[in-house]
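Enquirer: This is the structure alone, sequence omitted:
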């Protein structure tokens, strides 16, 4: 895990088959500094290689989920000979790699969102497979308000929201409530603050209780088929179903259903 001073930037807490990754830079609103991105990438790599983990929850400490990139760090880079160009490219590449790592992760990722999720922080929510938000949370891709269009957050946002709604947020820099984020499809549901952890854990438990190999196969196929034409998507997913059917644990699950008993799946 990467540290900043003596602080661990991403804390991992396991509960059975569920890994909770906690952003731990509350004094900076969990901004995605170079170090924070490195810590998050390392944590995702660690979880991806752990066959015991079936679900990942991404949460944060403090009054914000994530306020986007660290503008102070970015501004300091302007003092370099190239005006910061190399540092900026390195930062946005690292951020893109983290976002793609979440999509490629074998396990579903649930964002648990409190407070603010802005710019690249909103991108992080949009990138996760599922999201539960406190009803007091607010979301925005507000870079345009300071002259920096949120072009990289746009990638995740435009793949989650209707096109005109995404473009409106990107060009106005407006913030939306948690209830509005549900309506837009950015998050699955909004719940009272006091119930956020319980609601997230219940969703994680529900997924963790399914056959892990089936969920891993399904997540990979979900994202791959989205990029395909209709006929190709059906041909591809048909082959995925064949792969899934041939898995011995799937045969056990179907047999248990027909015999009206619980499946004897690996824990």
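Expert: That came in fine, so what should we check first? Since we're looking at a predicted model, the values are computed, not measured.
Enquirer: From now on I want contacts and neighbour counts done on CA atoms only, so please keep to that.
Expert: Fine.
Enquirer: Tally up the residues packed near residue 35, please.
Expert: Counted with other Cα atoms under 10 Å, residues neighbouring residue 35 total 15.
Enquirer: I'd assumed it was in a strand, is it?
Expert: No: with DSSP: H, G, I helix; E, B strand; the rest coil as the criterion, residue 35 is helix rather than part of a strand.
Enquirer: so who does it touch?
Expert: 2, 3, 4, 9 (Cα atoms under 8 Å, 6 or more residues apart in numbering).
Enquirer: try residue 19
Expert: 12, 13, 47, 53, 55, 56, 57.
Enquirer: Could I get those in CSV, plus columns for neighbour count and distance to residue 140?
Expert: Output for the contacts of residue 19, formatted as CSV (neighbours: other Cα atoms under 10 Å; distance: Cα to Cα, whole Å):
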residue, neighbour count, distance to residue 140
12, 17, 27
13, 12, 28
47, 23, 29
53, 19, 31
55, 27, 26
56, 28, 24
57, 26, 21
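Enquirer: can you list those in a markdown table and add secondary structure and distance to residue 190?
Expert: What follows is those, written out as a markdown table (DSSP: H, G, I helix; E, B strand; the rest coil; distance: Cα to Cα, whole Å):
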| residue | secondary structure | distance to residue 190 |
| --- | --- | --- |
| 12 | strand | 24 |
| 13 | strand | 23 |
| 47 | helix | 27 |
| 53 | coil | 26 |
| 55 | strand | 20 |
| 56 | strand | 19 |
| 57 | strand | 16 |
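Enquirer: before we go on, here's another structure to hold up against the first:
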């Protein structure tokens, strides 16, 4: 956990992420339903700590990240972000800490020794879509939707672009990033963002079946194989996250970045000026 992570509210970790072990599978369920499982600093810290516990648990061989409520995760807390434009530095320190923490969480998923599967029943948007892309595998309900929606309100999804561009082809990734549109679960499967699309009432069953199948394998072999996979396919990942975190911050300091978020929170149309 980042000791210098930005503070928004201080709910208990158990109010954000529910942990349960079923056989050799650790289920981590995001339960901040009222806030649509936003990736606040507290949520990211709670999830990171839960993942670390799963990594240390000798009886855990696979991890599932699921969620309750109308969104798997709606991304970052835009309202809280706009409030920091009033900081003496215009919010720069807050934004740097927020995106550094988010990048560390996503990078940590790739480095976690346990296979991690996203179970998506609803909407995964912006950093929520990033979380899905960062997981090793994903199972989606037919009604699930996915999108890197930031460009719609003036914030290009630069850090979500890092895992997205590593799991889907270039043109599909750029279309998602440049339109901000939500795509269907079927489209997400076609472009490689998710592994399987199943009926809504079967998503937990199918996800657990996949996790339990993986959990029958040697945990050491899984750890070695996962580490080797990311070492060869994702070279430059840490540098990519560092770079894109900087881009996100710079984006937020522009007029259009500020205008887009302010307009979103104010429920009005933004006035783009290209600066």
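Expert: Okay, I see it. Since the model is a prediction, treat every value here as computed from it, not as a measurement.
Enquirer: TM-score for these two?
Expert: After superposition, the two chains reach a TM-score (TM-score structural alignment, normalised by the length of the first structure) of 0.82; 228 aligned residues with a Cα RMSD of 1.6 Å.
Enquirer: on that earlier part again, let me know the closest of the contacts of residue 19 of the first structure to residue 79 of the first structure.
Expert: Nearest to residue 79 of the first structure out of the contacts of residue 19 of the first structure is residue 12 (Cα to Cα; 35.3 Å).
Enquirer: What lines up with that closest one in the second structure?
Expert: Matched across to the second structure, residue 12 of the first structure falls on residue 19, judged by TM-score structural alignment.
Enquirer: hmm, which of the contacts of residue 35 of the first structure are the buried ones?
Expert: Among the contacts of residue 35 of the first structure, those scoring as buried are 2, 9 (criterion: 16 or more other Cα atoms under 10 Å).
Enquirer: okay if I get the contacts of residue 35 of the first structure as CSV plus secondary structure and distance to residue 67 of the first structure?
Expert: Shown next, in CSV, are the contacts of residue 35 of the first structure (three-state DSSP; distance: Cα to Cα, whole Å):
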residue, secondary structure, distance to residue 67 of the first structure
2, coil, 19
3, strand, 19
4, strand, 18
9, coil, 15
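Enquirer: Out of the contacts of residue 35 of the first structure, which is nearest to residue 123 of the first structure?
Expert: Nearest to residue 123 of the first structure among the contacts of residue 35 of the first structure, with distances taken as Cα to Cα, is residue 9, at 19.0 Å.
Enquirer: Which residue comes closest to that closest one once chain neighbours are left out?
Expert: Distance criterion Cα to Cα, 6 or more residues apart in numbering; nearest residue to residue 9 of the first structure, sequence neighbours excluded, is residue 24 at 4.8 Å.
Enquirer: From residue 187 of the first structure, how far out is the one you found?
Expert: 22 Å (Cα to Cα, to the nearest Å).
Enquirer: likewise residue 101 of the first structure?
Expert: Distance from residue 101 of the first structure to residue 187 of the first structure, by Cα to Cα: 20 Å.
Enquirer: between those two, which one's more packed in?
Expert: Neighbour comparison, residue 101 of the first structure and residue 187: the larger count goes to residue 187, with 25 against 17 (by other Cα under 10 Å).
Enquirer: Skip the chain neighbours and tell me the closest residue to that one.
Expert: In space, residue 187 of the first structure is closest to residue 131, 4.7 Å off (Cα to Cα, 6+ apart).
Enquirer: would you say that neighbour is within a strand?
Expert: Yes: secondary structure of residue 131 of the first structure (three-state DSSP): part of a strand.
Enquirer: how about it, what's its match in the second structure?
Expert: The alignment partner of residue 131 of the first structure in the second structure, by TM-score structural alignment, is residue 138.
Enquirer: again, but for residue 225 of the first structure
Expert: Under the alignment (TM-score structural alignment), residue 225 of the first structure pairs with residue 232 of the second structure.
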